[in-house]
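**Student:** Got a predicted structure here, sequence first:
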Amino acid sequence: MFAKGQTVVQLVEKLAPKHYAVPDDKIGLQLGSLRKDITTVLVALDVTDEVVEEAIRLKAELIVAHHAIIYRPLAHLQTDTPAGRLYEKLIKHDIAVYIAHTNLDVADGGVNDMMARALGLDVVGHLEDVHTDKLKKLVVFVPETHEEQVREAMFAAGAGGIGHYSHCSFNIPGTGTFLPSEGTDPFIGKPGKLERVREVRIETVVPQSAEKRIVQSMLKAHPYEEVAYDLYPMELTGRTFGLGRVGRLPSPARLDAFAEQVKQAFDVPFVRVVGDPAREVKKVAVLGGSGSRYVRHAMFAGADVLVTGDIDYHTAQDALAAGLAIVDPGHNAEKILKKHVAEWLQARLDEMKSSTRAVASAVDTETFRLM
């Protein structure tokens, strides 16, 4: 059985929820339809003509990419332009394109975490706050026989987290009453007879980002035909998610040696380095994509070096004067996501016993070449 396109996208959005994206980011379905079976999904950094040809060879019906193919509203669709020819080829071969950009950067296990792990960083924070999860309290009344089953289902779906503590709940025993109407099929009791049942009131904390999933899991685990539950807003806020990561190296390193480590970790042909090759670096800030705007964030975080792409000349001068080293592996260092996202997606598809396969693009979309 192959997964539908919408099912594949729902899996991607478990990894990278859409509300994590920065305002006005171009994410989501950009071309094609998800109302079809997906035999192969291709995970790519960019959607270039070469990547589309690869998708055609693989008979992929869906490309999940990091960088958008449509950045602004289209005034026309001319097929004699490079972009128009790309769209035409995708449409002719019925290949949909779905974009996960800054939401994938921000997410736990997303691009910035991938990059931090590749450098062996012990992460202690991020560079810029993007989203803080609002919290709600979920209260549900469960018969004593199913208390554990329902509580564990909610925890497994993401409920019960407060700070660094998980599986948090409060449980109060009591008596529930109900009178099933004619035509009902109650789990306990009979239609037309008032019932008194020993129940447990379970209270737990629910992050808004996982609210729908947690409620669905609770309802599925609950034995009652009609479930009594409440959701209350809370003043307490949940986790904050952000762009970039800040972390410490396992042991101090010279800048030149660390730059070589960056080059190897991200499999790039060259890096540009700002700073004294012999200086010692301990604390590292890393940000996928274009990071010129985050030099001050890195300095404020106390980083010795910022690893990011697309650093311009004057920003490099300012960083050097301020004592911040920079290692620029280029924007294409984000290609690290292809393998990791494809593997993550394949694992979720396998759990569903789906025959759909997720494949990492083998196309190198690096624009620059070192001469």
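**Tutor:** That came in fine, so what should we check first?
**Student:** contacts, neighbours, all on C-alpha from now
**Tutor:** OK.
**Student:** so where do the helices sit in the stretch 51-200 of the chain?
**Tutor:** Counting by DSSP state H, counting those that start in this stretch, residue ranges of the helices within the stretch 51-200 of the chain are 82-92, 102-106, 111-118, 147-156.
**Student:** nearest residue to residue 170 other than its sequence neighbours?
**Tutor:** residue 203 (5.1 Å; CA to CA, 6 or more residues apart in numbering).
**Student:** Next, count neighbours for the one you found.
**Tutor:** Look at residue 203: counted by other CA atoms under 10 Å, it has 21 neighbours.
**Student:** Next up, a structure to set beside the first:
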Amino acid sequence: MFAKGQTVIQLFEQLAPKHYAMPDDKIGLQLGSLQKEIQKVLVALDVTDEVVEEAIQLGANLIIAHHAIIFRPLAHLQTDTPAGRLYEKLIKNDIAVYIAHTNLDVAEGGVNDLMADMLGLSELTHLEDVHTEKLQKLVVFVPETHHQAVLDALFTAGAGWIGQYSHCSFNIPGTGTFLPQEGTHPYIGEAGKLERVQEVRVETIVTASVQRKAVQAMLKAHPYEEVAYDLYPMDLKGRVFGLGRVGKLPAAITLRELTQLAKQVFDVPAVRVVGDLARPIRKVAVLGGSGGRYMRHAMFAGADVLVTGDIDYHTAHDALAAGLTLIDVGHNVEKIMKRGVAEYLAKQLIKSDTQVIASAIDTEPFQFL
């Protein structure tokens, strides 16, 4: 059985929720419909004419890409323009396009974590914190007979995390009372008779991203016709998510050696480097895409080098003067998201017939001579 488009995206957004994205970022469904079965998903960095042809040949009817195909409101849709022809081809072949940009950069396991992993960095921190997960306390009253079943459902749904501790809860036994009215079908007792039941007050933590899922799981596991539960906002901060990563290499190497490593693991033919090639490097900052404006963030984090793309001339001079080395691996380095997202989504869809394929098309616009 093929997965519905909405199901595919719901599973993907467990990795990169929309609320991780930077303000005004062009993400989400940009073309087509998710109200259909998805035979194949093609994961791409850019949606070019060659990528669309690849999707057609493969029989893919959903493309998940990193870079948007619609950047600003359309004043018209003329099919004799390059963009118009692209949209027309997608529509005629019933291919939907979903974009995950900065939310995939911020996500744990997203673009920047992939970059850090490929360089072998450890003790990771963020280059810039951009999102703190909101926490709520979920309180529910459960009959003793179903106490463990409700707890298990909540924890399986992702509730109960405080920092790196899972299955966190507090449980208080007590007596619950209720009087079922006419027309009710109580699990315990009968209509018109006051009941006293040995119950447990369960308290646990839910994040904004799992709140709906946790509540639905709790309600499904709970035996009562009407479930008494509350959600309270909390001052306690949840996990912090951010752009870029800063980490340490296993051992210090020279800037020249790190440059060669970056070319190899990121599969790029050439890089631009700012700094003394003999300088020892231990602490590395990485940021996919255009990261020039994060130079000072890297310096503040104590990084020896910033590995990113699209460094402009004046930023390079500023870094040189400030003593920060730079490795410009190009914007196209973000192509590593194709493999990472495809592997993640394939695991999530393993019980369906929907296939996930990483695009084989190289969308690097530059040639290196």
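**Tutor:** Done, it's in. Note that this is a predicted model, so its numbers are computed, not measured.
**Student:** ok, the residue nearest to residue 170 of the first structure - contacts?
**Tutor:** Residues in contact with residue 203 of the first structure, defined by CA atoms under 8 Å, 6 or more residues apart in numbering, are 137-140, 169-171.
**Student:** check which helix or strand covers it.
**Tutor:** Using DSSP states H and E, residue 203 of the first structure sits in strand 195-207.
**Student:** okay, that strand sits on what stretch of the second structure?
**Tutor:** Under TM-score structural alignment, the alignment places strand 195-207 of the first structure onto residues 195-207 of the second structure.
**Student:** Please identify the buried residues of stretch 263-280 of the first structure?
**Tutor:** With burial defined by 16 or more other CA atoms under 10 Å, the residues of stretch 263-280 of the first structure counted as buried are 263, 265-266, 270-271, 273-275, 280.
**Student:** And for stretch 230-247 of the second structure?
**Tutor:** Going by neighbour count (16+ other CA under 10 Å), the buried part of stretch 230-247 of the second structure is 231, 238, 241-247.
**Student:** Tabulate those residues (CSV), appending distance to residue 355 of the second structure and secondary structure.
**Tutor:** Written out in CSV, the entries for these read as follows (distance: CA to CA, whole Å; DSSP: H, G, I helix; E, B strand; the rest coil):
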residue, distance to residue 355 of the second structure, secondary structure
231, 38, strand
238, 34, coil
241, 30, strand
242, 31, strand
243, 30, strand
244, 30, strand
245, 31, strand
246, 34, strand
247, 34, strand
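**Student:** Export those as TSV, with columns for distance to residue 257 of the second structure.
**Tutor:** Rendered in TSV, the data for those read as follows (distance: CA to CA, whole Å):
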residue	distance to residue 257 of the second structure
231	53
238	38
241	30
242	28
243	25
244	22
245	20
246	18
247	17
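**Student:** which one of the residues you listed sits closest to residue 133 of the second structure?
**Tutor:** The shortest separation between residue 133 of the second structure and any of these is 4.8 Å, and it belongs to residue 238 (by CA to CA).
**Student:** of the contacts of residue 203 of the first structure, buried ones?
**Tutor:** The neighbour-count criterion (16+ other CA under 10 Å) marks 137-140, 169 among those as buried.
**Student:** Next step: the residues you listed restricted to strands.
**Tutor:** 137-140, 169 (DSSP state E).
**Student:** from the residues you listed, which two are the most distant?
**Tutor:** Greatest spatial distance among these (CA to CA): 140 and 169, at 11.2 Å.
**Student:** List the buried residues in the helix or strand following the strand holding residue 203 of the first structure.
**Tutor:** Using DSSP H and E, the helix or strand that follows strand 195-207 of the first structure towards the C-terminus is helix 211-221. Buried residues in helix 211-221 of the first structure, counted by 16+ other CA under 10 Å: 211, 214-215, 217-219, 221.
**Student:** Also stretch 93-107 of the first structure?
**Tutor:** Neighbour-count burial for stretch 93-107 of the first structure, counted by 16+ other CA under 10 Å, picks out 94-107.
**Student:** would you list every one of the helices in the stretch 201-350 of the first structure?
**Tutor:** Using DSSP H, counting those that start in this stretch, the helices of the stretch 201-350 of the first structure run over residues 211-221, 255-265, 295-300, 313-322, 336-351.
**Student:** Average offset of the following helix or strand past the last one relative to the second structure?
**Tutor:** Looking back up the chat, that one is helix 336-351 of the first structure. The first helix or strand that comes after helix 336-351 of the first structure along the chain, using DSSP H and E, is strand 357-360. In this overlay with the second structure, the average offset of strand 357-360 of the first structure from its partner residues is 0.8 Å by mean CA distance after the TM-score superposition for the first structure.
**Student:** In the second structure, what stretch matches strand 357-360 of the first structure?
**Tutor:** In the comparison with the second structure, strand 357-360 of the first structure aligns to the range 355-358 (TM-score structural alignment).
**Student:** who touches the matching stretch?
**Tutor:** Residues beyond stretch 355-358 of the second structure that count as contacts (CA under 8 Å, 6+ apart) turn out to be 39-44, 338-339, 342-343, 345-346, 349.
**Student:** what about 10 Å?
**Tutor:** 2-3, 38-45, 55, 58, 60, 62-64, 335-347, 349-350 (CA atoms under 10 Å, 6 or more residues apart in numbering).
**Student:** Any chance of CSV for the contacts of residue 203 of the first structure, columns distance to residue 112 of the first structure?
**Tutor:** Putting the contacts of residue 203 of the first structure into CSV (distance: CA to CA, whole Å) gives the following:
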residue, distance to residue 112 of the first structure
137, 31
138, 32
139, 35
140, 37
169, 32
170, 35
171, 38
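**Student:** Among the buried residues of helix 211-221 of the first structure, which one sits closest to residue 289 of the first structure?
**Tutor:** If you rank the buried residues of helix 211-221 of the first structure by distance to residue 289 of the first structure using CA to CA, residue 211 comes first, at 30.9 Å.
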